[in-house]
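Trainee: What follows is a predicted structure for the sequence shown.
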Amino acid sequence: MFAVPTQGTGELAPARETEIAQLTGTMEALRHRRGSVVEITGEPGIGKTHLASALADLAARHGFPVARARAVGGSTTRHQVFRDAWAALLGWCHGADDKGRLFHEGGVLPAEWADGGVLLLDDAHLCDPASAELVARLVRTPVPGPFVLALTHRPRQTDPALLEALDEEVRAGTVTRIEPGPLDAEAVATLLDTWRTSGRTGPDDAARLLEMAPQLCNAAEGNPQYLRLLVAAGWQPDYWPDRPGTYTDRLLREARPLMAELNALTPEAAIAAAAGSVLGCPFRPEDVAEISGLGLEHTLDALAELTREDVVRPAGWGGRLSFRHRVVGHVAHESADLSFRLRAHLRAMDMLYIQGGQASERARHAEHLLGTDSPTALRVLSEGAEDIVSRAPATAARWLGLALEALPGHGRAGMSRAALALARCRALTAAGRLEEARALAHDVLASRSSLTLEQQLTAHAVCVDTERLLGRYEEAEAIAETALGLLPRPWPDPLPAEAFELFFEYGLVLVLRGGHEQAGAVVSEVSQARTEADDAARTAMRVLAAFCDTYLGHLDEAAPDVTRCARLVDALPDSVAGHTPETLTLLGCAELYLERYADAFRHLSRKLGVTMGASQKHIAMHKLLGLSMLDQWAGRLEDAQRRALEAEAQARAIGAPDAAGLAMALRASALVWSHERQSIGDIVDLTEAAARAITAGRGWWATSATGLLAQTRLICGDSIGSRRILLDCGGGEGLPLVPPTLRPSLLALLAAVELKCGDTAAARHHVREAETYAQKLGLPVQDAYVRRTRALLHVNDREHDAAAKLFELSAEDFRRARMPVEYAWTLVTGARSANAVHGPASAAAWLDTAEAAARTCGAVRLEKEAARVRAELPRSPQVPRPINLLSDREREIAELAAAGLRSRQIAERLFLSPRTVESHLNRAYRKLHVSSRVALAHVLHGIG
């Protein structure tokens, strides 16, 4: 349980430093015998009274007396607020004369006021006319000596003449206006933490509230009073704005000041407010008249009063009105008479039916009517849940839960308990409440004998879905195979929609377990069958098939299929696409493998309401992982790290350690470029944590993280650890577990690792493998990775001319793909070859370009590496040494030939065949641009 006590005097919300500084300045002026007028204005509940209390505390600390009173609305006493200020707090004033002059039996102020004092008037918007006139006159009159007049008020309700006086004097600089604004999310979190540390919350409540601080801040619009009300009500984001929370009694206890405001209304205005609260925000005056029974003329008068009292405000065009904040409407609703509420909800539901309102709008009223008109309410709740499940699954789950509780036995009024339960399973799954959905589906399966085949298939599909989303892939696969055994062979024609859905779920599980070939075969077979499934389900199946083909490297079939699928998905409305949100993730990943990065980003970042916030954390996680990868390739390193952190949080929230491992691998991969060498230890620790989180060889997660972890290790200087990761997670030699569409780049990475480890033969072997795969795929970025590693082999052989050409081609491919980090890294790596072949000026140009690209994306490590390579290059132009163009073997053979040895003699000395000697000698001729041994000797002797 969680109770929020009223803030005491001087207890301020955070982020009020500016306002306190203004009040402190006022007190400093008063100490120097300069009086002033202070206006504290703003929205109801924003903290005006607490700032006034802070002013009183400051005055007391400085030894100044304070006279304070609150204006009372509807008072018939002239100068009520002044009389109360002096009489109640100082006990010396007997009142005011007809001109508003204060008098006392002694005729003078008490002695303690001689050196200054503060008159503080709260809620000045409620002043009687005489008090308002006197305040306006005091505001316009120069302050006589050391005296501070301070007032708090709501500008929407303040007397116009007083408002005018205040505005004029603020412009003239004689009035200090303090206008506290809404709190931001950080200030709300600080305030919630203050309540926690003061013992006002339990640990569970505190953790939940702090986690939801940004959403809670948004719901309360940064208003401290509304924040307190929502917290007291046990606010839940999935219920807002339909409900403030689950604790009505606590809400009403905390809302006593607001209820006093509502109780001060005339009876007709109170009825209109209750009717408006039943309708929800915004509402139309004519609907209030219909629901309240007041009639239109009396309703308009009542609404005018509510507007004057700032209970309701205009809400856009069409004469619509809304409560000044939704929680005000909720308090008005819960404090209204129960019989009135029930009749009003019934009238509202009937009215919406006549007006053709949506089922979800009627269901908001039906949930209040269970027990009074149950058959109708049950039907409306079921229809409303179906209407809203893709937009607000938590609300749909609540309505279906209410319907199940109210449905006796096996159902009445044509309603099936199993159908309602399965519909609630789907809503719970969409809302991220997976364990509840799984348990309810198992309850349905327990009464299997009374279920139709379609209901059994649906119940199994829900179980498969929840097990998959919980990361229990083995269980999900077993349940799916059991359920598919229920289908007769040959399959029904057409295939029921429920069976089609089950096949889709089965395919997703196989994909996540790494069984893309099996998934592709199943999906391909099902795609050929006629089905009763809707367009969204058929599109999802086509996307899954295209994804499997792409992953497996069948690009001739996959590429055009992905293009067609993209058109189909783009044509789906959000509400339809939201039924199978995995579609966007699968399509985005397929496009990512095909190197269609702009399309992948577009589909992965497409927002469906059901995939955001607390709903569908698993979908949001997949999309964040894909977007993080795209951000990293596009050089948006900070965005890549941020999305990876969000994905890791989502993964941990749903208990998916392998997905969290992939997120950590993405973060480490981005960090290794954006941080300097001093942070290598932290990055290595992160890669180790990521590797521990991913079970080696466990399907898609491990293979997706393989390249990221291996490259990060290599850049950090751990070539042995990089090779271990590649071989362990990639399935050994040839990396058979790596997606074929990514295999060329990872084989190229393995070759670079072997080269670092000193195994040149293994490096050559892996590069040849990579070139074979790359040629089959024809993907430019994969080609670029392979060319770059082949260039490294040429560098190792001192064949700088061939290396420089390949570095240049590779860099250009990365530039065209808009991958600035890889582009810059390629130029930095190839700068030494450019220097050997083209000279220092060319190498410097490569490094300049690399540094500019690195700066653009914040790749600090790349900038430092470019500077280091630049420092190692010759500082003045010089002719490249031809001998550097030769490999070690070519140099050895060339020197022997220049010394006069024939090819056979060289072959015998070096244990080579004469043919091999001639081959090396011919390459040396080409590189040195000579055609004879005499010329060769001249060149070699010329360079010493």
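Mentor: Thanks, I have it.
Trainee: When you work out contacts or count neighbours from here on, use the C-alpha atoms and nothing else.
Mentor: Will do.
Trainee: Please report the distance of Q678 from D888.
Mentor: Between Q678 and D888 the computed distance is 36 Å (Cα to Cα, to the nearest Å).
Trainee: For these two, indicate the residue with more neighbours.
Mentor: D888 (15 against 8; other Cα atoms under 10 Å).
Trainee: Leaving out the residues flanking it, which one is nearest to the more buried one?
Mentor: D797 (6.5 Å; Cα to Cα, 6 or more residues apart in numbering).
Trainee: ok, that neighbour touching S833?
Mentor: No: if you go by Cα atoms under 8 Å, D797 and S833 don't touch, sitting 11.6 Å apart.
Trainee: which one of these two has more residues nearby?
Mentor: Using other Cα under 10 Å as the criterion, D797 and S833 rank with S833 on top: 29 against 18.
Trainee: ok, the more buried one - contacts?
Mentor: Neighbouring residues of S833 by Cα atoms under 8 Å, 6 or more residues apart in numbering: V795, H800, D801, A803, A804, A843.
Trainee: Now neighbour count too, for the residues you listed, in JSON lines please.
Mentor: Output for the contacts of S833, formatted as JSON lines (neighbours: other Cα atoms under 10 Å):
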{"residue": "V795", "neighbour count": "21"}
{"residue": "H800", "neighbour count": "28"}
{"residue": "D801", "neighbour count": "20"}
{"residue": "A803", "neighbour count": "28"}
{"residue": "A804", "neighbour count": "27"}
{"residue": "A843", "neighbour count": "23"}
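Trainee: could you dump those residues to CSV with distance to R412 and secondary structure?
Mentor: As requested, the contacts of S833 are exported to CSV (distance: Cα to Cα, whole Å; DSSP: H, G, I helix; E, B strand; the rest coil):
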residue, distance to R412, secondary structure
V795, 80, helix
H800, 83, helix
D801, 84, helix
A803, 79, helix
A804, 80, helix
A843, 82, helix
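Trainee: And those, which is closest to W195?
Mentor: Closest to W195 out of the contacts of S833 is A843 (61.6 Å), distances taken as Cα to Cα.
Trainee: Put this next to the first one:
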Amino acid sequence: MDERAPRDPIIGRNAEIERLSTLVADESGGGRVLLLSGAAGTGKSTLLDDAARCAEAAGNRVLRATGRESERDLAFAGLHQLLRPVLREAVDLPDRQRLALLGAFGFVSDAPDPLLTGVAVLTLLSQVAERAPLVVVLDDAQWIDSASASVLAFAARRLDADPVAVLAAVRDGDPGFDREFPTLTLGPLDDAASRRLLDLRSPGLAGRIRERVLDQAAGNPLALLELAQAAHAHPHADDHGPLPVGERLEGIYAARLAELPEAGRRALLLLAAADVEDPPDAVLALLPDADDKAWPAVEESRLVRRAGRHLRFRHPLIRSAVYHAAPFDARIEAHRALADALRDELDRRAWHLAAATLYPDADVSVALEQTAGRARRRGGYAAATKALARAAELRPGRDDSARLLADAAGLAVFTGDLSWVEELAGRARARTDDPAVLAAASLHVGRLAALTRQHATVFADLAAIADDLAATHPATALDALAAAAVLRFYSGEEFQRREIDRILPRLPAGPLRDWVRIVSDPFGGGRELAPRLPDLIAATRGRPGQMTALAIAAWVLDETPLAVRTFDEAVRSWRTAGPFPDGLGGVVALAYFEYGHWGQAREVCAQLAALPVAASLDHAVACAHAIDAMVAASQGDAAGARALADEALRLVDQLESRSVAVYAHRALAAAAMVGGDYEAAYEHARMVFDPNGDPAHYHASYPALPELAESAGRSGHRADAIEIVERSARTLARGGSLRLRALVHRSRALLAEPGHAEPGFVAALADPALERWPFERAQALLEYAEWLRRRRRIAEARPFLSAAYDTFRRLGARPWTERAQAELRAAGLDVDTPDPGVFAGLSPQQQQIVRLAARGLTNREIGEKLFLSPRTVSSHLYRSFPKLGVTARSQLRDLIEGTRTTARHRE
């Protein structure tokens, strides 16, 4: 195999990789020993392989051995495997040591002396390390024979001055290599890492089967991959009980089961049928007593281990194999026994009854429906969806079953899994002709499909639902048109506004109809609804979905402080009641950005960008990247902004997602201006408007007017920009917000002849309410102050410059801070740097890296946040340390805190 071929990344082990890389790269001399401990399948071998490759790439010598259960009783078998590549160098050992080592391997007839053999191994490793640092890698060290393990541990404890690192992987609960050495324990992957691993290795796995794999694997990487493979082979596996495993693994464990007494097999089946949510004491009560003769054989089988009073399977795959190796009737009986034992646990009892029910049963179906309601109230949307879907299968009557499936699809929307929503909706449609249920199922699909790139198709489907049901089911029709209005906002398509205008008058009046008007046509009839928003929001407190919808309306109408306050309250409510709807994250991030809460904006973007690849919600991810790019450019990270914006444009069709395209081009224009390339900045800002000068997007384009004006004024495109600004001014004069009218005034000032610019600047700054958009106001203050200083009105310019500088500093807008600082000095004011002395000489990217490292993030975690490789992050830190006057990563936190303290004292 080509060693240079790209390899799949290791998911969810950034801290572990960092520690191994640091240990392997340490060239200070002295032995370094680390044990990797974890359950089977947690990725110990993968990490060792990665460390070995890194070591070899750095020029280190690597010696490897892997323990084998079949060689566990062969003395020195592991040592021979490890040292075989360097045995020729044993000729240079002192005679007694050479003979002891050769005797251990049976090359000479002398009986091995353990102490002398250990010394020989120590000397040989030291010799090998003289030419290049040495890394010893021992995999499955719990199976390395005891003689080899003892000798290697003896040598490892005495590598005091030699550049030798020893990495050994051992399995939890197994004796083996000396456990006194420093140990790094590999736990299960967290949920986000598990999902990324499945996205990478099984991208086609989606819907409920994907959630079952994630749930059953419990973060074990091997189990994730094995169960995903089995899920592909058994796509219609039962919803209850563990998923099946492959025939090979099932055969291995079934052979062990066959050796157990009947009572032992029944006990293990009960354990396998039980869920992790089942109360352990209730399950334990069903098992044989502790002194039952079945237990010794069960424990010797090594299928389970005791944890206090309770038993658990040694690996998630064992549970699957035990369950599916049992006869079908035995599995049914196990679930019935568990249901009887869990009479006080209504949710768990309902699930076990469902697992034991083969035919429609209204009582069991109702119990599951009630379980779904309780799960939804706790915020468990995936659990609630599964319960409703199973309730639908057991509900007599096709129409009732279809209703439950449609309701399940509605809950699945909040999981972000479009394929699951589509599957449930399709099953609902197949069971009924009821137009309301059919429409509801399609509506749920449309709400989530809106976050893909198929906006035109989804809009047509939703508009058709609204049109067809306007007379007979007006509430459902209005819901569908509201979802269509969201797509109108995403796409910016004018035809879609006209279609909404055609249908909307036929639907009942009320807040939702007003909302549709605001989102689809804010500068038409929507603007007049702004004064009613505070009262409408107050009336929806405690209902986060409605609060969020009204916060969106407030943001669209540039009632930004109200929008941010409402978003904050709604997000807190969502966090206690379930996941925040992914499709709303982009609007939340934009509101935070415009209001000056840039850190919160980037956090929201990071959460949205982490949506699983399998969900195919490209528009949502692209929106997050585009908005994140806008923040990054404003902070001075031009390279990062370009990378994010380019990725956003790659993910979407720019005609289907005009809003994302506008945000991305605004970010690219800002990034170009940071670098002083005003021609490129103008090209990107010009793409925010169509060839005729009209906005490419009816809402997203107008805030870009000042960027267009400044870049045009500095690149010779003044006439074209003036025409666009005036076209926009005529539109906004009829329904534009205070903010947008101020941006028009500012743009006119930037494009005016120098002697005629002042009225525009004064108008742009006239209303104190414009402070609600701090970055835009600070930009206007700076631009006016620059104009004043050039007219030699320096005393008038100084207060504007100071106010702008303070805002830019607070926001972290580095390019603007530097520009304001230069103007202040030109105006005769002495201004200190934001972080006096400490960050001088560091690039903006290096400053970001240092701050993240000070917070304790590893190189890989920093790289993920900043879209850099870990090696690049390491290189930046290496170059930054001398400039900061530190020698260790641990000193960065004190340095940052000291800087903040100094800044507070000075202020």
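Mentor: Alright, I've got the coordinates. Every value quoted in this text rests on a predicted model; they were computed, and no experiment measured them.
Trainee: Residue in the second structure paired with the residue nearest to D888 of the first structure?
Mentor: For D797 of the first structure, the aligned residue in the second structure is G755 (criterion: TM-score structural alignment).
Trainee: Can you tell me the centre-most residue of the second structure?
Mentor: A610 (3.0 Å; Cα atoms, centre = their mean).
Trainee: State the distance from the residue nearest to that residue when sequence neighbours are not counted to Y698 of the second structure.
Mentor: Nearest residue to A610 of the second structure, sequence neighbours excluded (Cα to Cα, 6+ apart): V621, at 7.6 Å. V621 of the second structure sits 22 Å away from Y698 of the second structure, going by Cα to Cα.
Trainee: So between those two, which is more surrounded?
Mentor: A direct count of neighbours by other Cα under 10 Å for V621 of the second structure and Y698 places V621 higher, at 30 against 21.
Trainee: mind listing what that one touches?
Mentor: L608, A609, A610, L611, A648.
Trainee: which residues of the stretch 401-550 of the second structure fall in strands?
Mentor: Taking DSSP state E, counting those that start in this stretch as the criterion, the stretch 401-550 of the second structure contains no strands.
Trainee: do the same with the second structure
Mentor: Along the second structure, the stretches classed as strands by DSSP state E are 32-38, 61-66, 134-139, 164-171, 183-186, 304-307, 310-313.
Trainee: Rebuild the ones you listed as TSV, extending it with mean neighbour count and distance to Q97 of the second structure.
Mentor: Shown next, in TSV, are the strands of the second structure (neighbours: other Cα atoms under 10 Å; distance: least, Cα to Cα, whole Å):
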stretch	mean neighbour count	distance to Q97 of the second structure
strand 32-38	22	23
strand 61-66	20	20
strand 134-139	25	20
strand 164-171	26	20
strand 183-186	17	31
strand 304-307	14	43
strand 310-313	15	46
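Trainee: closest to A721 of the second structure out of the ones you listed?
Mentor: Comparing these by Cα to Cα, strand 183-186 comes nearest, at 58.9 Å.
Trainee: The closest one packs against which elements?
Mentor: strand 32-38 (3 or more Cα pairs under 8 Å, 6 or more residues apart in numbering; DSSP states H and E).
Trainee: which strands and helices sit next to the strand it packs on?
Mentor: helix 44-57, strand 164-171, strand 183-186.
Trainee: With distance to A192 of the second structure as extra columns, can I get these in a markdown table?
Mentor: What follows is those, written out as a markdown table (distance: least, Cα to Cα, whole Å):
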| stretch | distance to A192 of the second structure |
| --- | --- |
| helix 44-57 | 19 |
| strand 164-171 | 24 |
| strand 183-186 | 16 |
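Trainee: who wins for proximity to D535 of the second structure among these?
Mentor: strand 183-186 (52.6 Å).
Trainee: how far apart are the closest one and its match in the first structure?
Mentor: Relative to the matching residues in the first structure, strand 183-186 of the second structure has an average distance of 3.9 Å after the fit, by mean Cα distance after the TM-score superposition for the first structure.
Trainee: can you list the residues that contact that strand?
Mentor: Contacts of strand 183-186 of the second structure (Cα under 8 Å, 6+ apart): E16, L34, L35, L36, S37, G38, A39, T42, G43, K44.
Trainee: Identify the residues contacting the first one.
Mentor: Right, E16 of the second structure. L47, L184.
Trainee: any idea how far the match of D797 of the first structure is from D199 of the second structure?
Mentor: When G755 of the second structure is compared with D199 of the second structure (using Cα to Cα), they lie 60 Å apart.
Trainee: One more: A463 of the second structure?
Mentor: Taking Cα to Cα, one finds A463 of the second structure at 33 Å from D199 of the second structure.
Trainee: Which one's more surrounded, the two?
Mentor: More crowded of A463 of the second structure and D199, by other Cα under 10 Å: A463, with 22 against 18.
Trainee: The more buried one and A482 touch, don't they?
Mentor: No: contact status for A463 of the second structure versus A482: not in contact, 9.4 Å apart, counting by Cα under 8 Å.
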